[in-house]
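**Student:** I would like to see how this sequence folds:
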Amino acid sequence: MGEFDGRKALVTGGASGIGAAIAARLAAGGATVAVLDRELGELPAGQIGVRADVTDDAAVRQAVSEAVEKLGGLDILVNNAGIGAQGDVTANDDQEWHRVLDVNVVGMVRVTRAALPALRKSDAGAIVNTGSIAATAGLPQRALYSASKGAVLSLTQAMAADLTEAGIRVNAVNPGTADTPWVGRLLDSAPDPVAERAALEARQPHGRLVSADEVAGAVCYLASPTSGSTTGTSIAVDGGMQGLRLRK
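**Tutor:** I've put the predicted structure just below:
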């Protein structure tokens, strides 16, 4: 018997990177998985694809409704869709601030709003939000991104408080710098990609980038019906970046 046998899951941003790893891990545990993304590509066999941009409320409602219908219900929502941003507090104009917050924060709200009626019918409803270590550690040149992920962390706690009586648990995973397509693009745009990768690896105490599979493992722990007493919290998957201060 798989840990998620009989469970139905929806993963936003699930067509690539961390989202794809989460979807694969849930499916391997026995869940029936739907992926919501702007570009679906070729999903693994058995996964259900629904297309939507999380900044479009009507499209989100339609896509979530379609996913719930095809899944036959919903037990797990993973709010993983998000975008990055670079620079200090002066680096991004108002339009970019609105764009990033619209995707990373309000997009999460839109999907959750649409999914809640189905989640309320589950006997073990769970929401897992993808945050970032940028929410709890001051990182250079990440002002806008950090603000968005700080909002995700606070939103997670507030949602957990509101949904406890409905039997829906809400938690977050805070990855460190992960080996994802977005980080790959950052490295490619750096003047010295090799030196930039070395710097990103060195700032995490275990000396390397976090893997998408490691983040997926934490998400699945929080989503599991066996974690029934875990709600309103976050797990850092960051190689010790948040909590450790090693002597060099």
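**Student:** use CA for all of it now, contacts and neighbours both
**Tutor:** Fine.
**Student:** what ranges do the helices span in the chain?
**Tutor:** 17-28, 57-71, 94-101, 107-119, 143-163, 181-189, 193-202, 212-223 (DSSP state H).
**Student:** Now do P193: how many residues are near it, please.
**Tutor:** Per other Cα atoms under 10 Å, the neighbour tally for P193 reads 15.
**Student:** Now do the residue lying closest to it once chain neighbours are set aside against D94, distance only.
**Tutor:** Among residues not flanking P193 along the chain, L187 sits closest, at 4.9 Å (Cα to Cα, 6 or more residues apart in numbering). From L187 across to D94, the span is 26 Å (Cα to Cα, to the nearest Å).
**Student:** and these two? which has more neighbours close in?
**Tutor:** Taking neighbours as other Cα under 10 Å, L187 and D94 compare with L187 leading, 17 against 7.
**Student:** Surely that one and A199 touch.
**Tutor:** No: assessed by Cα atoms under 8 Å, L187 is found out of contact with A199, at 10.7 Å.
**Student:** related to what we said a few turns ago, most neighbours per residue, which of the helices of the chain?
**Tutor:** Among these, helix 17-28 has the highest mean neighbour count (mean count of other Cα atoms under 10 Å), at a mean of 23.
**Student:** helices or strands up against that one?
**Tutor:** Counting contacts by 3 or more Cα pairs under 8 Å, 6 or more residues apart in numbering; DSSP states H and E, helix 17-28 packs against strand 8-12, strand 32-37, helix 212-223.
**Student:** Apply 7 Å and report the result again.
**Tutor:** Contacts defined by 3 or more Cα pairs under 7 Å, 6 or more residues apart in numbering; DSSP states H and E place helix 17-28 against strand 8-12, helix 212-223.
**Student:** A28 is nearest to which of the ones you listed?
**Tutor:** A28 lies closest to helix 212-223 among these, at 10.7 Å (Cα to Cα).
**Student:** Can you check what angle separates the closest one from helix 17-28?
**Tutor:** Counting by axes from the mean of the first three to the mean of the last three Cα atoms, to 10 degrees, helix 212-223 lies at 60 degrees to helix 17-28.
**Student:** Just the angle for helix 212-223 relative to strand 8-12, thanks.
**Tutor:** 130 degrees.
**Student:** which other residues reach helix 212-223?
**Tutor:** Here helix 212-223 makes contact (Cα atoms under 7 Å, 6 or more residues apart in numbering) with 17-18, 21-22, 25-26, 76, 126-128, 171, 173, 175, 178-179, 227, 237.
**Student:** I'd like the structure of this one too, to check against the first:
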Amino acid sequence: MELIKPPPPVILDHPGSVRFAAGSETGPRSHTWRVVGKTNSQGHDDIYVGTRQTMNLIKISLHDAKPPRYQVPSTVFTWNERDSSNAQVTRKMTVIMERTEPIVPGWRHELEILTPTTTFGTFPETPRLKAGEVIQWWTPPPNPEQLSFHFYIGDAESRLDSMSDHVGDVCQMQLGSGRKLWIVAQSTPMTDLFAEDIRNHVASLPVDPRLIQPFTLRKLPNRAPLLLDLSVMYHPVS
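**Tutor:** You can find the predicted model right below:
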């Protein structure tokens, strides 16, 4: 694990939002990832995860239990399907993924975002940040190390004092129901085989600029869903 100097973490004692990215604001970079925690009037929590540019179109939601729709806390992938011209939404799609097993009592690893430098793009932040909005920038480690970001959610009655095998905290957020969100960054070496797999995957993607391809989702049994950042496919309209 390559040691890097992490940016200051975001610590919230209430539901809120955080934005983070890997790379450089003026050079090669990942997408800006946005995480929003909300608590509704019934005391149920929702955590929404997506890129800042496309979160309203495609995202991951980490839902609290909401019977009858969600009998237990659920990880949900939602996106909009469009017509052949990519001009209109034809239907909204939803996939509910299986829960992960607890890593310790009361805590689950719910999501991973991988931001390899091989999928970085170069573009200005669009749209421009509003007043008061900031991005937490993470400097990538030297190859073959790569950054990834891991989401852990703890039950209201659970306690976890520290997290091992990470290079820094992105965010700790207290939710209205008492549940807790903890996002950490990891730096791990990428094998040549995995790097080649990513290159082949990116090369296979359609290059139509009208398509919305902020990330690729992979879900393996008993593993947290993995989102592969595809900022290399992002070409903002000038």
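**Student:** Need the TM-score from the superposition.
**Tutor:** Once superposed, the chains reach a TM-score of 0.26 (TM-score structural alignment, normalised by the length of the second structure), with 124 aligned residues with a Cα RMSD of 6.7 Å.
**Student:** about what we covered before: a markdown table please, covering the helices and strands packed on helix 17-28 of the first structure and showing distance to S148 of the first structure.
**Tutor:** Formatted as a markdown table, those follow (distance: least, Cα to Cα, whole Å):
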| stretch | distance to S148 of the first structure |
| --- | --- |
| strand 8-12 | 17 |
| helix 212-223 | 19 |
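**Student:** and of the ones you listed, who's closest to V183 of the first structure?
**Tutor:** Per Cα to Cα, nearest to V183 of the first structure of those: helix 212-223, 11.7 Å.
**Student:** residues contacting D192 of the second structure?
**Tutor:** Counted by Cα under 7 Å, 6+ apart, D192 of the second structure has zero contacts.
**Student:** if I look at it, how far off is R199 of the second structure?
**Tutor:** Counting by Cα to Cα, the gap from D192 of the second structure to R199 of the second structure is 10 Å.
**Student:** for K92 of the second structure, same thing?
**Tutor:** 30 Å.
**Student:** likewise L114 of the second structure?
**Tutor:** 14 Å.
**Student:** So for those two, which residue has more residues nearby?
**Tutor:** L114 (22 against 13).
**Student:** hang on, the more buried one is in a strand, isn't it?
**Tutor:** Yes: counting by DSSP: H, G, I helix; E, B strand; the rest coil, one finds L114 of the second structure located in a strand.
**Student:** how much space is there between it and H150 of the second structure?
**Tutor:** 9 Å.
**Student:** Next: D197 of the second structure.
**Tutor:** According to Cα to Cα, D197 of the second structure and H150 of the second structure sit 21 Å apart.
**Student:** okay, these two: which has more neighbours?
**Tutor:** Comparing D197 of the second structure with H150 by other Cα under 10 Å, the one with more neighbours is H150, at 20 against 12.
**Student:** okay but that one is in contact with A185, surely?
**Tutor:** Yes: using Cα atoms under 7 Å, H150 of the second structure and A185 qualify as a contacting pair, with a distance of 6.3 Å.
**Student:** what's the burial count for W137 of the second structure?
**Tutor:** 20.
**Student:** wait, isn't it in contact with A21?
**Tutor:** Yes: the criterion here is Cα under 7 Å, and W137 of the second structure meets it with A21 at 5.1 Å.
**Student:** Not counting its neighbours along the chain, what's nearest R91 of the second structure?
**Tutor:** In space, R91 of the second structure is closest to E81, 5.4 Å off (Cα to Cα, 6+ apart).
**Student:** shouldn't that neighbour be in contact with V89?
**Tutor:** Yes: taking contacts as Cα under 7 Å, E81 of the second structure lies within contact range of V89: 5.7 Å.
**Student:** burial measure for P189 of the second structure, as a count.
**Tutor:** Residues lying near P189 of the second structure (other Cα under 10 Å) number 14.
**Student:** Dump the helices of the first structure to JSON lines, plus distance to K8 of the first structure.
**Tutor:** Formatted as JSON lines, the helices of the first structure follow (distance: least, Cα to Cα, whole Å):
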{"stretch": "helix 17-28", "distance to K8 of the first structure": "9"}
{"stretch": "helix 57-71", "distance to K8 of the first structure": "6"}
{"stretch": "helix 94-101", "distance to K8 of the first structure": "28"}
{"stretch": "helix 107-119", "distance to K8 of the first structure": "10"}
{"stretch": "helix 143-163", "distance to K8 of the first structure": "19"}
{"stretch": "helix 181-189", "distance to K8 of the first structure": "27"}
{"stretch": "helix 193-202", "distance to K8 of the first structure": "36"}
{"stretch": "helix 212-223", "distance to K8 of the first structure": "11"}
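**Student:** so which of the ones you listed comes closest to V35 of the first structure?
**Tutor:** helix 17-28 (7.4 Å).
**Student:** helix, strand or coil for E196 of the second structure?
**Tutor:** helix.
**Student:** if I look at A212 of the first structure, how far off is R25 of the first structure?
**Tutor:** For A212 of the first structure, the distance to R25 of the first structure - Cα to Cα - is 11 Å.
**Student:** no wait, N129 of the first structure
**Tutor:** For N129 of the first structure, the distance to R25 of the first structure - Cα to Cα - is 16 Å.
**Student:** L155 of the first structure too?
**Tutor:** Separation of L155 of the first structure from R25 of the first structure (Cα to Cα): 25 Å.
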